[in-house]
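*Asks:* predicted model and sequence below, questions to follow.
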Amino acid sequence: MKDLAANADLLADAIAGLTAPQKSLPPKWFYDRRGSDLFEQITGLPEYYPTRTEAAILRDHADHLAGVVPPGGALVELGSGASVKTRRLLTAGGHFGAYVPIDISEEFLMATAADLCLRYPRLSIRPVVADFTGPVDLPLDVITTAKVAFFPGSTIGNLDPAEAVALLSRVRNWPGVEGFILGVDLVKPVGQLIAAYDDSAGVTSEFNLNILSRLNNEVHADFDVDAFRHDVRWHDDPARIEMHLVSSKAQTVTLGDHVITFAKGESIHTESCRKYTADTLADLALKSGWTLAETLMDADARFAVAVLRPASG
């Protein structure tokens, strides 16, 4: 087990979330090495359309999107993971000065950065271990460089509206920021959305439950992981999917100095995934100091890659 003191933030977030009236865990803690690996598996599942749909948009518009980054500028990716889709932009962006992948999972990030250094030897790869939901310290030589943020994968949908505005506002205040390339999942039939988060192979269930295993391994909790089940719910306002872990029995869990009590059927809310329309996306940009410059979509309007530009004034 890892040293408890090294995981104080994880423990603090877990205690705060699991002692609230609606128990919750922040989705950023999904991504230890196993969680990151499981998510990469999810992106290849037949039900999980967002990754392949967004990848096709990035493929078809790679040169155009790479051109959003000025010559010698930096592409700064929030929550970079394995940087799989980003490679289309890196390949098209021979004029980039640097790529700055930001991720909370240090082991996964460093392994990915090492691979990218081999694949793009002329590009400065500058990984940053950080939680992008808060302030991020960019490398000193990148701070004043012209830069464009990249946030693919519809991860913006994991944030509640206020958090999404706060994130986009922080990026808008970066020195030298010239654009924001943002992936957003769009509203569509509910059955298609539910299936994307509750796949027949059970990989998303395993991904969701892994957060409990992480708490057991890293902060010495004693969750009976088999006593929880994965559950997916749709809400109309705002339009969002929710993932929960539902207790199959009445039970107690020890977490630090706290004893957490669960009733049978009580849930832990682990993730929200908001879906956007053209209007709600434009409103998000406006509230956070950006303008929606263009929206690139697939033929079936399932997913969008938006280009935001700093609002004047």
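*Replies:* The structure has been received and is ready for your questions. What you see is a predicted model; the values in this text were computed from it and never measured.

*Asks:* switch to C-alpha atoms for all contacts and neighbour counts from now on
*Replies:* OK.

*Asks:* any buried residues in the helix ranked longest in the chain, and which?
*Replies:* In terms of residue count, the longest helix belonging to the chain (DSSP state H) is helix 203-219. Within helix 203-219, the residues that count as buried by 16 or more other C-alpha atoms under 10 Å are 203-205, 207-216, 218-219.

*Asks:* who are the packing partners of it?
*Replies:* In terms of contacts (3 or more C-alpha pairs under 8 Å, 6 or more residues apart in numbering; DSSP states H and E), helix 203-219 is packed against helix 8-18, helix 33-42, strand 228-235, strand 240-247.

*Asks:* what ranges do the helices span in the chain?
*Replies:* According to DSSP H, the helices that the chain contains are 8-18, 33-42, 49-60, 62-66, 86-92, 106-119, 140-143, 161-172, 190-196, 203-219, 278-287.

*Asks:* next, the one to line up against it:
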Amino acid sequence: MHELLPNFIEAPATVPARHAAELAAGLLSRPARVAPKHLYDPLGCRLFEAITALPEYTATRTEAAILAVHGAEIVRALGTGMTLVDLGAGNCAKAASLFSLLQPARYVAVDIAADFIRDALQALQLRHPALPMTGVALDFSQALALPEALGGGQRLMFYPGSSIGNFEPAHARRFLRQAREQCQGGALLIGVDLVKPLAQLLPAYDDALGVTAAFNRNLLLNVNRQLGSDFDPADWAHLACFDPAASRIEMHLRALRAVRVRWDGQQRDFAPGDTIHTENSYKYRIEQFDALLHEAGWSDTRCWTDSEQGFAVFGAKA
């Protein structure tokens, strides 16, 4: 059997200068903000892997169980043999667990963390030497446009783990529309975290071991590398809260003392208690997200959940 090597494509949108300009604008805004994509440097990716193993964070395990229980139904609804496009692939483990089920003709792993996805894909190719694989380093947080070099063919767009919740609803609708345009008449398989009691929601973002706090504060070190700033994580505390009106968890970093942050001739003063908004995670009702899919142009939608309806996996056709 001929052994393949994964290809890699790095999109221009991942260039450092663009990220630095975006970071500076966010830090100078009021209130300050940093996009959640900056949580995922190599250490951030590994910290997030640790978060998914915590007892408080059930989404990953629940999603895996849904896919295992309803795998045959999912295949009947969506089909097999397409190019599997794994959006926000991370360590590629979620998609890899579906290879035998979905029988992809090709696997495309898309992630903003170029070095992390390169290492993960090289290891995965060794375990699946006959499956063509391509890694794409791409920041799709603003717009999803896959490189033309990927070629044609029907695509199954796979976006697991409830990352769609990081987008504002209007942005989520636009993203879902772009995903449909990019799937070449294929299908979508997407994970969505559902509305649940606050006693279940908050601990998932503020765990007892402080892993999520470390994940959030590590963002500051990533900002320092990209922007040349002088954040000290010891000056900041992790804060997670729920906005019931927006139906979203918010993550912030809260200044513990007066802080002046400098970078490239600019600076920002933070008073004690000032925050930097680092992430939103919207929680949907089943009928609400189904409507969002139809608004984005998807059809033949299906939904599979766990017995407590705390998480949902949606399938749809383009």
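*Replies:* Everything's here; your move. The model shown is predicted, which means the values in this text are computed figures rather than measured ones.

*Asks:* could I get the TM-score for this pair?
*Replies:* Once superposed, the chains reach a TM-score of 0.92 (TM-score structural alignment, normalised by the length of the first structure), with 304 aligned residues with a C-alpha RMSD of 1.7 Å.

*Asks:* ok, back up a step: how about the helices and strands packed on helix 203-219 of the first structure, which one is nearest Gly134 of the first structure?
*Replies:* Closest to Gly134 of the first structure of those, according to C-alpha to C-alpha: helix 8-18, at 13.0 Å.

*Asks:* what's the closest one in contact with?
*Replies:* Lys23, Ser24, Leu25, Pro26, Trp29, Leu215, Val219, Leu255, Gly256, His258, Ile260, Ile268 (C-alpha atoms under 8 Å, 6 or more residues apart in numbering).

*Asks:* next one: stretch 82-98 of the first structure
*Replies:* Against stretch 82-98 of the first structure from outside (C-alpha under 8 Å, 6+ apart): 40, 55, 58-59, 62-63, 65-67, 69-75, 99, 101, 108-109, 112, 123-126.

*Asks:* next: stretch 241-257 of the second structure.
*Replies:* Contacts of stretch 241-257 of the second structure (C-alpha under 8 Å, 6+ apart): 195, 198, 201-202, 205, 216-217, 235-240, 270-284.

*Asks:* which of the residues you listed count as buried?
*Replies:* 195, 201-202, 205, 216-217, 236-240, 270, 274-284.

*Asks:* give the equivalent position in the second structure for Val184 of the first structure.
*Replies:* When the second structure is aligned by TM-score structural alignment, Val184 of the first structure is paired with Val192.

*Asks:* what residues are up against its match?
*Replies:* Contacts of Val192 of the second structure by C-alpha under 8 Å, 6+ apart are Pro160, Gly161, Ser162, Ser163, Ile164, Gly165, Lys283, Tyr284, Phe311, Ala312, Val313, Phe314.

*Asks:* for it, give its distance to Asn216 of the second structure.
*Replies:* As judged by C-alpha to C-alpha, to the nearest Å, Val192 of the second structure and Asn216 of the second structure stand 22 Å apart.

*Asks:* repeat that for Leu23 of the second structure.
*Replies:* Plainly put, Leu23 of the second structure is 15 Å away from Asn216 of the second structure if you go by C-alpha to C-alpha.

*Asks:* could you do Ala187 of the second structure as well?
*Replies:* Relative to Asn216 of the second structure, and taking C-alpha to C-alpha, Ala187 of the second structure is found at 33 Å.

*Asks:* and Glu308 of the second structure, by the same measure?
*Replies:* Counting by C-alpha to C-alpha, the gap from Glu308 of the second structure to Asn216 of the second structure is 29 Å.

*Asks:* skip the chain neighbours and tell me the closest residue to Leu65 of the first structure.
*Replies:* Leu89 (7.1 Å; C-alpha to C-alpha, 6 or more residues apart in numbering).

*Asks:* the one you found -> the second structure?
*Replies:* Under the alignment (TM-score structural alignment), Leu89 of the first structure maps onto Leu98.

*Asks:* nice, that's everything, thank you.
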